[in-house]
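Q: No letters, just coordinates:
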C-alpha cells in the first residue's frame, strides 16, 4: 500500500487490527489478552472497534471484509488524489499561458512605443 494511506493503527499505541481480530476470535494468549484489555479501558476508539467486531457473527470472514474495505477506500483516495492533481495541473497551465500572453503584450507595447518615438 502507498505510504500516504497507512493503516491508522500503525502510528498509535493501539493494538493492530490482527490483534483485535485475534482477541475477538479468542486466539490470543492470556498475557496478550490482558494487554489488549488494559488498552481497551483507556481507548474509546478501540473499544468501539472491538464492540463492532464482536457483533459480527461470521468472524472468520472479517479479515476478507477488512481487506476489501481497505482496497475500496484506497481506490477512492487515489481517485480523489488524481482529480486534485489534475486540477492543480490545469491551474498551473492557465498561469503559464497568462504569463506568456502578458509577456507578448509587453513586447508588443515596448516595440510599438520604440518605433513611434
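A: In hand now; what should we look at? Being a predicted model, the structure only gives us computed values, none of them experimental.

Q: contacts and neighbour counts: CA atoms only from here.
A: Fine.

Q: ok, and the closest non-adjacent residue to the residue sitting nearest the centre point of the chain?
A: Most central residue of the chain, judged by C-alpha distance to the mean C-alpha position with Cα atoms, centre = their mean, is residue 5 at 4.0 Å. Beyond its immediate neighbours in the sequence, the residue positioned closest to residue 5 (Cα to Cα, 6 or more residues apart in numbering) is residue 74, lying 7.1 Å away.

Q: one more structure, for comparison:
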C-alpha cells in the first residue's frame, strides 16, 4: 500500500494539500482562500463530513498532533494486516519429522520383507 494512502488528510481532496487543510482548520487562511477550500470540499459528501468533523476540535493547535497520531495509527494497523496476509510460517517440530521418518522406514522395510517372503 502506498504511503500516500496512509495519510488521512491527503486523501480528502487531491487538489488541496494537507498543509492548506490544516491552515483552513486553524483559521489561518484569508477569506478568499477559505472560500476556495470550502468550494472544493463541497463537491463530495464524505469530504464535507470529514472537514466538519475536524472543525469540531476545540483546540485547533493540537489538531496537527492529532492528525499525526491518526496517521501513525493507520500505518500501524495497515502494516499489521499486511503481515497477516503474508505466507504463514510452518513451524514443524523436529520430533514430528523424526517420527514420520521412522514410520516411513518401517513401512518401506516391511514392504520389501513381505515382497521377498511372497516370492519364495
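A: Good, I have the coordinates. The structure displayed is predicted, hence computed values, not measured ones.

Q: TM-score for this pair?
A: The TM-score (TM-score structural alignment, normalised by the length of the first structure) is 0.61; 98 aligned residues with a Cα RMSD of 3.5 Å.

Q: what about the residue nearest to residue 5 of the first structure, how many neighbours?
A: Using other Cα atoms under 10 Å as the criterion, residue 74 of the first structure is surrounded by 17 other residues.

Q: Give me the secondary structure label for residue 38 of the first structure.
A: helix (DSSP: H, G, I helix; E, B strand; the rest coil).

Q: What of residue 10 of the first structure?
A: Secondary structure, three-state DSSP: residue 10 of the first structure is coil.

Q: gap between it and residue 72 of the first structure?
A: Note on residue 10 of the first structure: its distance to residue 72 of the first structure, by Cα to Cα, to the nearest Å, is 19 Å.

Q: Repeat that for residue 51 of the first structure.
A: Counting by Cα to Cα, the gap from residue 51 of the first structure to residue 72 of the first structure is 23 Å.

Q: what's the answer for residue 107 of the first structure, then?
A: Residue 107 of the first structure is 53 Å from residue 72 of the first structure, where distance means Cα to Cα.

Q: One more: residue 78 of the first structure?
A: Taking Cα to Cα, one finds residue 78 of the first structure at 10 Å from residue 72 of the first structure.

Q: Residue 47 of the first structure: how many residues sit nearby?
A: 17.

Q: Residue 108 of the second structure now?
A: Under the neighbour criterion other Cα under 10 Å, residue 108 of the second structure is assigned a count of 12.

Q: Name the residue in residue 78 and residue 72 of the first structure with the higher neighbour count.
A: For residue 78 of the first structure versus residue 72, the count of surrounding residues by other Cα under 10 Å is larger for residue 78: 15 against 12.

Q: Good, wrapping up.
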